[in-house]
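Undergrad: Sequence first, predicted coordinates after that:
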Amino acid sequence: TGKAEEKAIAMGVAIGSGYLYKTTFEKEVYSDLYGERGCLMGAIHGMFLAQYQVLRERGHSPSEAFNETVEEATQSLYPLIGANGMDWMYEACSTTARRGAIDWSPKF
């Protein structure tokens, strides 16, 4: 009928999607495989687990290690990044945190 795009947009708006963009099946497959399996889940899970384990090995309680790892990221940092962007987050950090970002980010 020539109305597929119009219907897709209407469905997205109806379910409350805040952002819609054109894509192809192939692009969606690759972005999901890379994003969800790599960066969004694999990398985040791996970094959380590594940090948690190091803190536990250094004598932190399970609660302290969880709070310093998952809680700080999900309840404090990620909402700020979502609202203001990564550049803002970098500028809002301490000199020590910035230095760590410069030194460590290439390793990831």
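TA: Now that the structure is in, tell me what you want to look at.

Undergrad: Please count neighbours and contacts with C-alpha atoms only from this point.
TA: Noted.

Undergrad: All the helices of the chain, residue numbers only.
TA: 4-14, 25-34, 44-57, 62-66, 78-84, 86-92, 95-104 (DSSP state H).

Undergrad: could the ones you listed go into JSON lines alongside mean neighbour count?
TA: Shown next, in JSON lines, are these (neighbours: other CA atoms under 10 Å):
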{"stretch": "helix 4-14", "mean neighbour count": "11"}
{"stretch": "helix 25-34", "mean neighbour count": "12"}
{"stretch": "helix 44-57", "mean neighbour count": "15"}
{"stretch": "helix 62-66", "mean neighbour count": "16"}
{"stretch": "helix 78-84", "mean neighbour count": "13"}
{"stretch": "helix 86-92", "mean neighbour count": "12"}
{"stretch": "helix 95-104", "mean neighbour count": "12"}
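
Undergrad: here comes the other one, which I'd like you to weigh against the first:
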Amino acid sequence: MNRYNDLTAGSTEGQQDDAHHGDHGRRGPKSHRHVDHCFRYLRQSLLCCGDTALEGQDPNTDKAATNGVGAVHMCKDFEAIRSWAEDNRLVDDKVE
């Protein structure tokens, strides 16, 4: 299920970063390919599930930009997603 792949990709980035710094900066080509894959995957996920909340301009500035503070976002119910995944899984392993 895509949602769990998103979480795995994000978790992998932290593990790769830990491995990177713990190994004095040495990474092999396979590691770079995996990190590149994870970033591409997360980017695609963000594009597919883009947040359409309207973010207004900061009234305290003349700049035509926003920092997103104060915008109302509608998050998906992750527990409902987890429950659905549990009920509809193909293998009998618990979803974590």
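TA: Sure thing, it's come through. Everything quoted here is computed from the prediction, not taken from an experiment.

Undergrad: Kindly provide the TM-score of these chains.
TA: Put the two chains on top of each other and the TM-score (TM-score structural alignment, normalised by the length of the second structure) is 0.34; 51 aligned residues with a CA RMSD of 4.0 Å.

Undergrad: Roughly how far does Glu28 of the first structure sit from Met89 of the first structure?
TA: 28 Å (CA to CA, to the nearest Å).

Undergrad: And His45 of the first structure, by the same measure?
TA: 21 Å.

Undergrad: likewise Ala97 of the first structure?
TA: Taking CA to CA, one finds Ala97 of the first structure at 10 Å from Met89 of the first structure.

Undergrad: what comes up buried for the helix or strand containing Asp18 of the second structure?
TA: If you go by DSSP states H and E, Asp18 of the second structure is part of helix 2-22. Neighbour counts over helix 2-22 of the second structure (16 or more other CA atoms under 10 Å) mark 6, 9-10, 13, 16 as buried.

Undergrad: Which SSE is immediately downstream of it?
TA: Helix 2-22 of the second structure is succeeded, C-terminally, by helix 29-48 (DSSP H and E).

Undergrad: Packing partners of that following helix?
TA: Secondary-structure packing of helix 29-48 of the second structure (3 or more CA pairs under 8 Å, 6 or more residues apart in numbering; DSSP states H and E): helix 2-22.

Undergrad: nearest spatial neighbour of Trp88 of the first structure, skipping sequence neighbours?
TA: Closest residue to Trp88 of the first structure apart from its sequence neighbours, by CA to CA, 6 or more residues apart in numbering: Ile81 at 7.5 Å.

Undergrad: my guess is that neighbour contacts Ala92, does it?
TA: No: using CA atoms under 8 Å as the test, Ile81 of the first structure is too far from Ala92 to be in contact (10.6 Å).

Undergrad: Could you check how far the residue nearest to Trp88 of the first structure is from Glu28 of the first structure?
TA: Taking CA to CA, one finds Ile81 of the first structure at 24 Å from Glu28 of the first structure.

Undergrad: now Tyr78 of the first structure
TA: Tyr78 of the first structure is 24 Å from Glu28 of the first structure, by CA to CA.

Undergrad: And Leu55 of the first structure, by the same measure?
TA: With CA to CA as the criterion, Leu55 of the first structure and Glu28 of the first structure are 37 Å apart.

Undergrad: How about Gly46 of the first structure?
TA: From Gly46 of the first structure to Glu28 of the first structure the distance is 24 Å (CA to CA).
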